[in-house]
Structure formats: C-alpha cells, structure tokens
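**Q** Below are the sequence and a predicted model; questions follow.
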Amino acid sequence: MNNKNEDRLQSARDGWSNRGSRRPPFAVEPKEGQRSVWDFPRPPVIEKVTKKVLVKYQGKTIVDTQKALAVLETASPPTYYIPQEDVQLDLLEPILGKSSFCEWKGKATYLVLKEKKNQPVAWSYANPFEEFEELKGYLAFYPQHLECFVGEYPVKAQPGEFYAGWITPDLTGPFKGDSGTGHW
C-alpha cells in the first residue's frame, strides 16, 4: 500500500467517535444474560462461536457449523463468518466485478445463490488485513436474504441493506443501520 492509501486508511479508522469505551445515553441497558452492542470495541474483535449456526434458503441447508467466528464492532450486532468447509459452496457463485472495502478487514468480494443471481447473499475477504487474517477462508452471510439461526434462535437482520449483523435475543441496541445511524 502506498503512503496516500495508508493515510486514507488511517483517516477512515480514526473517523469513528464511538469505540465501545462507554455507552451513549440512548443505548438500551442490557438485562442479565444480554450484551450491549455499545460495549463491543472498535477496532472490531473476533470471537469464537460455540453454538450451532445454520443458514438456509427455501429449506436447503447452506451452512451447518459449530466453528463460526463472530466479528464484534461497536453499534453493530455480530457478523458471523463460516469456514468454507462448512458451506455448501455448490449452491453459490461469485459475482464478478463486485467488491467493497472495509477499513478494518480489507477488500471483500461477493457471492450469490446460483438459483437467485440478482441478490448478494454472502461475502469473503480473500486477503484480509493482518489483524483479521483469521477470516481468510471464511464466508459471511446476509440474514436479510436467508434463514439464519444461532443455537435455537432465529436471527433478525440488522436494519438496512448494507450491514449484515445477526440480531439474537441476547443483544441490546439500538443497532447501526437505521436511517441516520451511518456516523455511529
């Protein structure tokens, strides 16, 4: 990366005011057994998930794993990453030419269901930044377009189409993604 790109990357990383060090006054107080997304750090961290994670589409199982990773970041519900060996890759195909960039993880590429090619359902980081090297070989899925479960609980999708956090009953918000929350 050249100096200009390094400066842009650092500027993007420094631009966040909420970093999980204190909850804002509008954050919902967690009850016993719950966690506030406002306690999650920035930069994000990776947490191993011990519960079973399922992802389905119209009754077809795409994912069945107990080896998921969750990325926890201030104001967002966790994003679940699944090892490729636990994904039915024959149901997916890459979207050529579509990518995005995360200031923490790097360049993402996207996948669609072979039978529903108009909507991205997953993404991955083929060459994540060093801090997130653990995500290499993993896929993340949009719960907005699939049936997702953590343990026995169905997942509610994070608001909006850009983010893909998985909301479970053990989380409190409010959650980034609603209109007017982009600066969180």
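**A** Received, thanks.
**Q** Please make it C-alpha for all contacts and neighbour counts, starting now.
**A** Fine.
**Q** Skipping adjacent residues, who's closest to the spatially most central residue of the chain in space?
**A** Residue closest to the average C-alpha location in the chain (CA atoms, centre = their mean): residue 79, at 2.5 Å. Residue nearest to residue 79 in three dimensions, not counting chain neighbours: residue 165, with 4.6 Å by CA to CA, 6 or more residues apart in numbering.
**Q** do residue 119 as well
**A** residue 112 (6.1 Å).
**Q** close enough to count as contact, the residue nearest to the centre of the chain and residue 138?
**A** No: the pair residue 79 / residue 138 is not scored as a contact, 11.7 Å apart, by CA atoms under 8 Å.
**Q** can you tell me how far the residue nearest to residue 79 sits from residue 9?
**A** Distance, residue 165 to residue 9, using CA to CA, to the nearest Å: 23 Å.
**Q** Between these two, which is the more surrounded one?
**A** residue 165 (28 against 17; other CA atoms under 10 Å).
**Q** just to revisit the earlier point, residues touching the residue nearest to residue 79, list them.
**A** Taking CA atoms under 8 Å, 6 or more residues apart in numbering, we find residue 165 in contact with 76-80, 142-143, 157-158.
**Q** Run a quick neighbour tally on residue 175.
**A** With other CA under 10 Å as criterion, residue 175 counts 21.
**Q** so who does it touch?
**A** So residue 175 contacts 37, 75-77, 158-159 (CA under 8 Å, 6+ apart).
**Q** please redo it, this time with the cut-off set to 10 Å
**A** Residues in contact with residue 175 (CA atoms under 10 Å, 6 or more residues apart in numbering) are 27, 36-38, 74-77, 158-159, 165, 167, 181, 184.
**Q** And residue 169, by the same measure?
**A** 33-35, 153-156.
**Q** Which among these count as buried?
**A** With burial judged by 16 or more other CA atoms under 10 Å, the buried subset of the contacts of residue 169 is 35, 154-156.
**Q** Go ahead and list the helix or strand containing the residue nearest to residue 71 when sequence neighbours are not counted.
**A** Spatial nearest neighbour of residue 71, chain neighbours left out: residue 46 (4.6 Å); criterion: CA to CA, 6+ apart. Residue 46 is part of strand 45-48 when elements are defined by DSSP states H and E.
**Q** try it against this one:
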Amino acid sequence: MRWTAALDEKEELIPFSAPQVWSYPRPPALEKVPYNLKVVWNPPPQSGAPAVTIADSNHAWAVKETSHPPTYYFPPNDVNREFLRESRARHTMCEWKGVAHYWDLIAPEELAQKADRAEPAVKARIWSYPSPTPLARDLKDHLCFYPSSQTDAATVGSWECFADGEKVVAQEGDFYGGWVTSWISGGKKGMKGGPGTWGW
C-alpha cells in the first residue's frame, strides 16, 4: 500500500489511492470517468417486480469541486428516459454550471401497470443542464442522480447507485448530490454538506 502526506502535519496519512476532496479545484474540474456507473431501481418487496437498471454508463463525466465528493453526469443515451418526466418542482442555479432542470422518476412497475396515469415515485432527484455555461458545456443534457432517492424502500421502492461496482454513500445533507466512495477522503476536516460546512 502506498501512502501520501495529508494536507497538514496534524492529519493522519491516508492511502495514496484515496485522494482528498480538498485537492479538487474551484471552479470545479470536469473529468471523464474511467469506470462504470450505474443506478438501479429496486421495487418494494410486495410488488414482486424485478430490479431495473435506470442508468448504466462507461462514458460519464465527474465534476470535482473543492471539499465535495464527485457528482456524476450520465450521457442521455445511457439513461432509460422512458421512466423520466420533467419535474415542475424547482429549478436551481449553479454559478459554475448554469440553471439546472429537474426530473421525476416513474417507477418501472407502476409505468407497466398504469402507463400515462402513473404518478412519480421520486420527485426532483435527477437534474440536468440543457443550457450550461461554457465551463460546463460538456455536461449539456447529461443527467445527474442524487445518490439517495429519499423514498421508503418498503412501500415505494428506492434506487441504489454504484461506482465501479461499489454501492455509494450519499454526501451528508440533502442539498448537494455527491457520491461518496471508499477511494475518496475528506481528511480530518471532512466533506462539505453537513452542519457547519455551508460556508466552505
């Protein structure tokens, strides 16, 4: 195992394979992802329906910004858009990427039964930039998923997100959508998203 020095002498050494999010730049960097990303919908157990892959890509983009775990953007052709509906819930503005439009998810098992009458199972937990800033032009129409669907898995169903086969953990808080994996580190300071980190 290789090791690398931490950001200051008070911080412990961390594996070389686990870059600290504090090494990411601001404005953020866009990088092509060299591994597979996947989002899988798991229906509620009582439905008897199988799990369905919503998104699966080997050609995604990662957005890496200081103090944040990466967010991942799927090419539109790598997302099963049959299950998506444009959301009326909100738009948000990112100073680096532009105005985000949000999407709802229709549960595949509901769509199969009710077609156009199906109600969204997940609201406004997917977003895209139809008119991104020049900095983010490569993200145009790509789709980004919160790592948690914030739904009741037992009654509604839920999705799981995977990076290079590893199930990811959600960034702390519910504003940002970073995917936390075992190969990134926040060091002693941690990652942005939790209480007291808003001004980072």
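**A** Yes, it's here. As the structure is a computational prediction, the values presented were derived from the model and not from experiment.
**Q** before we move on, back to that, aligned counterpart of the residue nearest to residue 79 of the first structure in the second structure, please.
**A** In the second structure, the residue matched to residue 165 of the first structure (TM-score structural alignment) is residue 178.
**Q** cool, residue 182 of the first structure as well?
**A** Match for residue 182 of the first structure (TM-score structural alignment): residue 198.
**Q** who touches its match in this structure?
**A** Shown in contact with residue 198 of the second structure (CA under 10 Å, 6+ apart): residue 192.
**Q** Check the secondary structure at it for me.
**A** Secondary structure assignment for residue 198 of the second structure (DSSP: H, G, I helix; E, B strand; the rest coil): coil.
**Q** any idea how far it is from residue 174 of the second structure?
**A** 12 Å.
**Q** Residue 75 of the second structure now?
**A** Distance, residue 75 of the second structure to residue 174 of the second structure, by CA to CA: 24 Å.
**Q** Pick out whichever of those two has more residues nearby.
**A** For residue 75 of the second structure versus residue 174, the count of surrounding residues by other CA under 10 Å is larger for residue 75: 21 against 13.
**Q** Tell me, how many residues neighbour the closest residue to the more buried one other than its chain neighbours?
**A** Using CA to CA, 6+ apart and skipping residues adjacent in sequence, the residue nearest residue 75 of the second structure is residue 142, 4.7 Å away. Neighbour count of residue 142 of the second structure, defined by other CA under 10 Å: 20.
**Q** quick revisit: tell me which two in the buried ones among the contacts of residue 169 of the first structure are the farthest apart.
**A** Using CA to CA, the pair of these lying farthest apart is 35 and 154, separated by 17.4 Å.
**Q** returning to what we had before: which residues do residue 79 and residue 138 of the first structure both contact?
**A** residue 69.
**Q** Now do the helices in the first structure.
**A** Here the first structure has its helices, by DSSP state H, at 3-14.
**Q** out of all of them, which strand in it is the longest?
**A** With secondary structure taken from DSSP state E, the first structure has its longest strand at strand 92-102.
**Q** List the contacts of that one.
**A** With CA under 10 Å, 6+ apart, strand 92-102 of the first structure has contacts from 9, 12-13, 62, 106-125, 128-129.
**Q** now with 8 Å?
**A** Contacts with strand 92-102 of the first structure, where a contact means CA under 8 Å, 6+ apart, come from 107-114, 120.
**Q** Could you do stretch 114-133 of the first structure as well?
**A** The contact list for stretch 114-133 of the first structure, computed with CA under 8 Å, 6+ apart, reads 46, 91-93, 95, 104-113, 135-142, 145-146.
**Q** What of stretch 20-31 of the second structure?
**A** Contacts for stretch 20-31 of the second structure (CA under 8 Å, 6+ apart): 61-69, 96, 136, 184-187, 191.
**Q** how about it, aligned to which bit of the first structure?
**A** Counting by TM-score structural alignment, stretch 20-31 of the second structure corresponds to 36-47 in the first structure.
**Q** For the matching stretch, measure first residue to last.
**A** With CA to CA as the measure, the first residue of stretch 36-47 of the first structure is 15 Å from its last.
**Q** same check, this time on stretch 142-151 of the first structure
**A** For stretch 142-151 of the first structure, the end-to-end distance is 17 Å (CA to CA).
**Q** mind checking how far it is from the chain centre?
**A** Relative to the centre of its chain, stretch 142-151 of the first structure is centred 12 Å away, using CA atoms, centre = their mean, to the nearest Å.
**Q** excluding its backbone neighbours, what's nearest residue 148 of the second structure?
**A** Residue 148 of the second structure sits nearest to residue 170 (CA to CA, 6+ apart), 6.2 Å away.
**Q** typo on my end, it should be residue 48 of the first structure
**A** residue 69 is the one closest to residue 48 of the first structure (CA to CA, 6+ apart), at 4.7 Å.
**Q** rewinding a little: including distance to residue 42 of the first structure, could the contacts of residue 169 of the first structure go into a markdown table?
**A** Converted to a markdown table, the contacts of residue 169 of the first structure look like this (distance: CA to CA, whole Å):
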| residue | distance to residue 42 of the first structure |
| --- | --- |
| 33 | 22 |
| 34 | 19 |
| 35 | 16 |
| 153 | 27 |
| 154 | 27 |
| 155 | 23 |
| 156 | 23 |
